[in-house]
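Asks: pasting the sequence and the predicted model now:
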Amino acid sequence: MASRPQELLQLLTRAERLCVRRLQCVLDEFDCSVEAWRVLALLSDGQGHHMTAIADCAFLPAPSLTKLMDQLVEQNLVYRRNDPADRRRILAQLTPRGQRYWQRIDRQVRADWAELTPLLGQEDGKQLRTLLAGLAGAVDGTASNRGGRGSQQVVR
């Protein structure tokens, strides 16, 4: 791990921004935002998801998600329905048009990212995913232990 927290955060931020920039170049061909891509990716499993899960996946606050979902519904990519298990909750799913749209986007994104595999290597890529998932879980776990706040008292 980087010797100072800011070094690790700098590396993570730089990598994330470069990856998102690369992804957005592909998504621009489809007039799709990264946030919409995240929503479509989650909904592509055909299961239907609650707004809370979608907001978490897209890293969006509720008002921004509502606006995005309204746009996706207006474009006939997503539809909303009441959850049969809890009529107070809403489930979102892809429409058939949304499924076809997602498949075209996903094919292009996968083709673009396949170019990176030889650069990073398949094993290093797997290890990177494992390490990042572990880091996210550890940080999320410590935030949960502090009552969900992102601050921590400094202990020396």
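Replies: Alright, I've got the coordinates. Numbers count the residues shown, from 1 in each chain.
Asks: alpha carbons only for contacts and neighbour counts from here, please
Replies: OK.
Asks: what helices and strands are in contact with the lengthiest strand in the chain?
Replies: In the chain, with assignment by DSSP state E, the single longest strand is strand 86-94. If you count contacts as 3 or more Cα pairs under 8 Å, 6 or more residues apart in numbering; DSSP states H and E, strand 86-94 packs onto helix 34-43, strand 49-50, helix 51-58, strand 78-83.
Asks: check it against this one:
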Amino acid sequence: MTDTEDPKAPALPATDRSLPIALIRAREKVMAPIRDMLSETGITEQQWRVLRVLAEGGTLDATEVAERASLLQPSLTRIARSLSDRGYVTRTRDHADRRRQMLAITAAGQQVIDDNLAQALQIAERVRRSLGHENYEQLLDLLGALQDFK
């Protein structure tokens, strides 16, 4: 023990019991096969999330897309520009509020989703099988509950 250590101070949990570290490790395990899938498309993880959100939600306000895709607004601005330049999304101004940018997936963007759908589903099914259906659903519920953490 050093002179600056307080013997009564609580210790940090071991790294194998640290929630932030466990979440990062789990994310890396889950994302590895998705990164492999995306490497063949020329689409980044963030671009994939934006396309997924738009495929699911239709035309959305950029702020909503950023929130649903877990992106910071400046990152979404750059990603939306890149996806628009590639013809995967359209960017328009809201007619009622010209400050709002509306994003929508194009047929070409939907084709990227469709072309990778079978492989994405296989990856998700491997994770589900690995955990078991109940654990998989419980994990999603618990992670959803963490979104309300303050």
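Replies: Here it is on my side, so go on. Everything quoted here is computed from the prediction, not taken from an experiment.
Asks: what's the TM-score for these two chains?
Replies: Here the TM-score for the pair of chains, by TM-score structural alignment, normalised by the length of structure 2, is 0.81; 137 aligned residues with a Cα RMSD of 2.0 Å.
Asks: in structure 2, what stretch matches the longest strand of structure 1?
Replies: Mapped onto structure 2 using TM-score structural alignment, strand 86-94 of structure 1 spans residues 97-105.
Asks: give me the contacts around the matching stretch.
Replies: With contact meaning Cα atoms under 8 Å, 6 or more residues apart in numbering, stretch 97-105 of structure 2 is reached by 51, 54-55, 58-62, 65, 80, 88-94.
Asks: filter those residues down to the buried ones.
Replies: For those, a neighbour count by 16 or more other Cα atoms under 10 Å gives the buried set as 51, 54-55, 59-62, 65, 80, 88-91.
Asks: need the max-distance pair from the residues you listed.
Replies: Using Cα to Cα, the two most remote members of those are Asp61 and Tyr88, lying 16.2 Å apart.
Asks: picking up where we left off before, what comes up buried for the match of strand 86-94 of structure 1?
Replies: For stretch 97-105 of structure 2, a neighbour-count test (16+ other Cα under 10 Å) marks Gln101, Met102, Leu103, Ala104, Ile105 as buried.
Asks: could the buried ones among the contacts of stretch 97-105 of structure 2 be laid out in CSV, adding distance to Leu71 of structure 2?
Replies: CSV is the format used below for those (distance: Cα to Cα, whole Å):
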residue, distance to Leu71 of structure 2
Leu51, 13
Leu54, 14
Ala55, 17
Thr59, 17
Leu60, 14
Asp61, 14
Ala62, 10
Val65, 8
Ala80, 11
Tyr88, 18
Val89, 17
Thr90, 18
Arg91, 17
